[in-house]
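Visitor: Build me a model:
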Amino acid sequence: MGDESGASAPRRGSDRARSVLVGLVVIALAVAALAFVSGQWGLGCSTTDEYTLAVAPALAPAVREALARADTGCAVFGVTAEEPGEVASRLGTGAGAPDLWIPEGGWWAQRAQDDAAGSVRTLSFPVATSPLVLAGAPGAVPVAPNWRSALAVSDLNLGNPLRAGTASAAIRAAFAETDGDTVAVGTVRSVLAVLAQREGARKAESPTGQVALDETTGDDVTVTTEQQAQLYRRTRERDLEVWIPANGTVMVDYPVVVTAPDPDRNARASRTGAALADALNSADARAILSREGFRDGVGHALPDVRGLGTVPVLESQDDSVVEEALRTWSLFALPVRTLIAVDVSESMRRPVDGTTPLGLVAQAAKAAADVFPDSVSAGLWMFASDIGVRGRDYVEIAPIRRFDTVAGGETQREIVTSLEERVPDSTGSGTALYDTVLEAYRTAQAGYDPRAVNSVIVVTDGANENPRGIGKDELLATLGELHDPARPVPVVTVGVTDDADGDALAEISAATGGSSYLASDIPELAQILVSALADRSRR
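Guide: The predicted structure follows:
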């Protein structure tokens, strides 16, 4: 027994030694593997440079996988999946703008450049493409002769062309096939007006990608891409019928675009973007993109008899027509979101000919509000010297909410139009115009809604009477600094009675791209308030 126990001890020691050795080997292999993966970006680099990269949601997973295997020198990319309209909206001031961008549709780069704070340039041939298609349940997709007819399908799910690449691509396809025919162009515009009004009635953003296809039921037809349809068939237990008009379709492309607003950063991002494009055009990356259903940058048909094969491609001949159509779309589709600031100083409450200027505004406001649907969102401030807490010259009566929101047993429509009974008891005599305009502008800008026409409406009967506050020059200069062309918030000013400082009001509106009005009676003022609520001068 003693020999057996003595003999067994060394064997346990050997087992432990072997276990430790194996463990060390495993750790060493793991470290080596980790170094290899990290080395794809930084082998031989003392430091790595990090770049933000916004990618269309459909392409983002494939880009992440491809970059995990690619050699991009000393650059590391933080990839976020974002719709092109979301990225374009941030490029106006540059705040939160990515260094690089791969949008769904190369045309977004030109659109963004028009209002961008920095340089926006397309760096590369597309890293991928996918034809635009119509998809639905088998038998649900109608055989339309062209995209004009397709857009008129009653159960069409187009999406928001001010946000999504596929929706904007469908509009480009419809105009591309008109070839300048004025009658055909008019037909497209009429169809888009109907679709825009339908989009404007939505309470939430239109779904895109796989979510949009998930919600395609019954006779619904959804605008999507060949790639998204291929992915859906592969990952869902549902079949889709996919179709394009006989005259062709738009090829949705995915180029690399540099968007860093700082000039020096932009230059560095340009060099890195070129390396990124090379990495995404490598054989390994091409295999990943093809597996996920993307065509190459030229648009060659997918291998293995997948997809639609070779398709006729429609090219836009006049982008200005498309841009005009998108501006018109915003007139119909984008709901109103406004903050109304009403002067309730002593002069606004002083009786004149059996009423008061404030009473005049209240009657006109009720008449104007009756014209607008429940989709309008409005908030109400009142301003006068020392009306607010802590010496502020304005007070919030109601935050910005939809007209059909019920608060305290009243609809928002009722709250913002019943002005006289909302005036606080402790209201001063002076008009604190400039401070109120600035704070209202900041508030509206902070809550900016990209799906709406955002504005501030200021109604007053006087001039600024607040010696403790900012002056006109400081106000105009600050409004100029805050102005973001990609996130416009026009200040629409309305002067009531001849005592209003029309020149100052006009300057305030001009500084923000808004309009200025003067009125003296109820019918005129009601029409002016309708115009103020509908003001889309910066869209």
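
Visitor: rest of the way, CA atoms for contacts and neighbours
Guide: Fine.

Visitor: Residue 397 touches residue 383, doesn't it?
Guide: No - Residue 397 lies out of contact with residue 383 (Cα atoms under 8 Å); the separation is 10.3 Å.

Visitor: how far out from the middle of the chain is the helix or strand harbouring residue 234?
Guide: In this structure, residue 234 sits in helix 226-235 according to DSSP states H and E. Chain-centre distance of helix 226-235: 25 Å, with Cα atoms, centre = their mean, to the nearest Å.

Visitor: For that helix, which helices and strands make contact with it?
Guide: The contact analysis (3 or more Cα pairs under 8 Å, 6 or more residues apart in numbering; DSSP states H and E) places helix 226-235 against strand 129-136, helix 209-214.

Visitor: Return the set of buried residues in stretch 511-521.
Guide: Using 16 or more other Cα atoms under 10 Å as the test for burial, stretch 511-521 gives 511-519.

Visitor: Same question for stretch 62-77.
Guide: Of the residues in stretch 62-77, 62-64, 66-68, 70-77 count as buried by neighbour count, 16+ other Cα under 10 Å.

Visitor: cool, and stretch 168-188?
Guide: For stretch 168-188, by 16+ other Cα under 10 Å, it's 168-178, 184-185, 187-188.

Visitor: quick one: terminal-to-terminal distance for it?
Guide: Stretch 168-188 stretches 13 Å from its first residue to its last (Cα to Cα, to the nearest Å).

Visitor: Any chance you could list what contacts it?
Guide: 105, 132, 146-148, 158, 160-162, 223, 247, 249-250, 252, 314-318, 321-322 (Cα atoms under 8 Å, 6 or more residues apart in numbering).

Visitor: which of the buried residues of stretch 62-77 sit farthest apart?
Guide: Greatest spacing in the buried residues of stretch 62-77, by Cα to Cα: 62 and 74 (20.8 Å).

Visitor: ok so, going back, which stretch among the helices and strands packed on helix 226-235 is buried most, on average?
Guide: Stretch with highest mean neighbour count among those: strand 129-136 (a mean of 26; mean count of other Cα atoms under 10 Å).

Visitor: Secondary structure and distance to residue 263 added to the buried residues of stretch 62-77, as TSV?
Guide: Converted to TSV, the buried residues of stretch 62-77 look like this (DSSP: H, G, I helix; E, B strand; the rest coil; distance: Cα to Cα, whole Å):
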residue	secondary structure	distance to residue 263
62	helix	30
63	helix	26
64	helix	27
66	helix	28
67	helix	26
68	helix	28
70	coil	27
71	coil	26
72	coil	22
73	coil	22
74	coil	20
75	strand	18
76	strand	20
77	strand	19
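
Visitor: Another for comparison:
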Amino acid sequence: MGSHRSASSHVDDAASSRTARRRSTRSRRRGRTVPLLALVAALVVGTAGWALASRRSDQPTAAGCDRPAVLRVVTSESLLVPLQRAAKGFAGTARARAACATVEVRYLAPTSAADVLALAASSGSDPGFDVWVPDSSTWARVASRRPEVDRLLPDVFPVLASSPTVMAVPEPMARAAGWDDDDPTLQQLLAAAHDPRGWGRYGHAAWGAVRMSWTDVRTSTSGLDTLVTLYAALQADTSSPEQLRAGLLDVQGSLRALDAAPGAALGPLRDESLSESKALARAVALPSTRREVDAFNRTNPAIPLTPVNLRGDATEARVGYLAVYGPRDDHDRRVDAAGAFGDYLTTRAGSQPLDDAGWTVVPATATARSGSAGSLAPLPRLEPGEPGETVVTEALQAWSALDRQSAVLLAVDTSGSMNARVSKGGETRIGLARAAIRASVVSFSDRSRLGLWAFSRRLDGDRDYDVVVPLGRADDRVDGRSRREAIRAAASKLRAAGDTGLYDTALAATRDVRAKAPESGGVVVLLSDGRDDDPGSIGLEKLLRTLERERDTAHPVRVYTIAYGGQADRASLRRIAQATQGRSFEASSPADLQRVLLASLTE
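Guide: Next up is the predicted model:
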């Protein structure tokens, strides 16, 4: 852990701490905190470079500056207009003049921001922005599933605003069930969805079944935040991976859709041609935020929504101000610009656009340190790092695996280098791989196709790979147990020896998935800690040409590569992934492996 500075450090320390940081090269350590007004300034390293396809604001100019630093901020769609308004207000302040800075605010979806950061981290290039302000800090945890991205993002950062997560329920339904006055638990809502009486149990049989859907956790902030809270609660109440899987299956079994689009799902409530009874017979309850419910109701729909709080499962979407670590020549000016704008956003004037947009902000007058009320930035609320990357990673992988119907073939390097111990007296690389595989396959749907291969050199005659568990449906019986359990058992027996036959294995695994899952395609997860050293192999360039030539765009088989440890051939693994339109991941430290493997299986 890094050294900690108190959150209550005096504001006068800000300037001296910034100066000190300019004289040293900082290495990022987990858990680091700094004086709060200097927090963003200490964490950000300005960057420049790529042109992002995005909506951009008019760029306000700081008065009195000949060559102002341009702070590049990217944000979610719901925050774009408020932050553009704040940037214009900032331009006329003493803070902007002192930092000689202007602010440019652009839209970038959270998933796109994470992808850009991953590419920047792997290539050492500029991500094209200096500060990321997603509409929930959970998106930072999603991005940080990839260790190389995790190193670009701060561990602790200010929270500018928040909005409670709720279930959006049509007002007549919430009133009939009593949920407008008595907050239900999520389990009570799920029980109502299971009840064959539907709304008849509440005296409204004409409304039909109690319909619940989930918004897509890959793109929806409310769907993601509610899932993570649900997963953590189920995890606390269960004693085994199987029980946790059963709990998630029960939830998904209660839902009409796992990727509902709010606009379409709430359409019947806007349709004035429908009677109330017919509209409600088509209506669903969805995860949402109070801000989103209020925004919907401001459109004057035929039937408004009620934001139903979930008793015992309360959480909130927190707007974090995340400075990005990255290469930049004019580091010092970007540090000052990020700090100045971050400070401004916690003042009454700076936070007003967020308040106007329905976010809950910290009142400047409540925590102003000195001077006239609200004239100085308040002590910003800090994001404590919860939920952690592990919970977010596990929740996303478990949720997506339950609904996955395509094929997943795990191909694991079992060459001799995998016997290396990750620390003196510690576990071996192959031991950690065994544990990661066992954890990763538990949640997969019975409809998924799963398989496990091991590879080194000449494991099976002249073949560099061994088909440990053949690819097939997860619920098929293999040696008296489900394929899912057969893979878990076989993973425990993997042994490492020999050299590395990487290229031939990559081609054979891709062809095997294509042959056995032609109607769905799938994924090969290729984990290796070394480089191909088979002199008789297909060779990298021929492998890449073959993969590209055989690619099926309708039912693609993508290779997701995991470079495990410092000796892995990252460049070749990255090119193999690119040839199949897959993704490349890096697990540089032992602690990263399970998180990275789970992240690769969420894609």
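
Visitor: Just the TM-score for the two chains, thanks.
Guide: The TM-score (TM-score structural alignment, normalised by the length of the first structure) is 0.52; 369 aligned residues with a Cα RMSD of 5.8 Å.

Visitor: Columns distance to residue 24 of the first structure on top of the helices and strands packed on helix 226-235 of the first structure, output as CSV?
Guide: Shown next, in CSV, are those (distance: least, Cα to Cα, whole Å):
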stretch, distance to residue 24 of the first structure
strand 129-136, 47
helix 209-214, 45
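
Visitor: Compare residue 397 and residue 383 of the first structure and say which one has the larger neighbour count.
Guide: residue 383 (31 against 17; other Cα atoms under 10 Å).

Visitor: Spit out the contact partners of the more buried one.
Guide: Per Cα under 8 Å, 6+ apart, neighbours of residue 383 of the first structure: 341-345, 393-395, 431-433, 436.

Visitor: which non-adjacent residue is nearest it?
Guide: Closest residue to residue 383 of the first structure apart from its sequence neighbours, by Cα to Cα, 6 or more residues apart in numbering: residue 394 at 4.1 Å.

Visitor: do the same with residue 222 of the second structure
Guide: Spatial nearest neighbour of residue 222 of the second structure, excluding adjacent residues (Cα to Cα, 6+ apart): residue 288 at 4.9 Å.

Visitor: before we move on, what about residue 526 of the first structure?
Guide: According to Cα to Cα, 6+ apart, the nearest residue to residue 526 of the first structure is residue 364 (4.2 Å).

Visitor: before we move on, what about residue 453 of the first structure?
Guide: In space, residue 453 of the first structure is closest to residue 336, 5.0 Å off (Cα to Cα, 6+ apart).

Visitor: looking at it, that neighbour is touching residue 454, isn't it?
Guide: Yes - here residue 336 of the first structure reaches residue 454: they are 6.4 Å apart, a contact under Cα under 8 Å.

Visitor: Comparing the two, which shows the higher neighbour count?
Guide: The neighbour count for residue 336 of the first structure versus residue 454, taken as other Cα under 10 Å, is higher for residue 454 (29 against 25).

Visitor: In the first structure, what residue corresponds to the residue nearest to residue 222 of the second structure?
Guide: By TM-score structural alignment, residue 288 of the second structure lines up with residue 224 in the first structure.

Visitor: tell me the SS of its match?
Guide: Following DSSP: H, G, I helix; E, B strand; the rest coil, the label given to residue 224 of the first structure is strand.

Visitor: What does residue 344 of the second structure correspond to in the first structure?
Guide: Using TM-score structural alignment, residue 344 of the second structure lines up with residue 279 in the first structure.

Visitor: returning to what we had before: what number of residues are in the vicinity of the residue nearest to residue 222 of the second structure?
Guide: If we define neighbours as other Cα under 10 Å, then residue 288 of the second structure has 28 of them.

Visitor: ok, now which ones touch the most centrally placed residue in the first structure?
Guide: Nearest to the geometric centre of the first structure sits residue 86, at 3.3 Å (Cα atoms, centre = their mean). Going by Cα under 8 Å, 6+ apart, residue 86 of the first structure touches residue 163.

Visitor: Apply 10 Å and report the result again.
Guide: 54, 162-164, 450 (Cα atoms under 10 Å, 6 or more residues apart in numbering).

Visitor: okay if I get the residues you listed as CSV plus neighbour count and distance to residue 266 of the first structure?
Guide: CSV is the format used below for these (neighbours: other Cα atoms under 10 Å; distance: Cα to Cα, whole Å):
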residue, neighbour count, distance to residue 266 of the first structure
54, 27, 15
162, 23, 26
163, 23, 24
164, 24, 25
450, 16, 26
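
Visitor: Which one of those residues is nearest to residue 141 of the first structure?
Guide: Out of the contacts of residue 86 of the first structure, the member with the shortest distance to residue 141 of the first structure (by Cα to Cα) is residue 164, at 21.4 Å.

Visitor: Which position in the second structure pairs with the closest one?
Guide: By TM-score structural alignment, residue 164 of the first structure lines up with residue 220.
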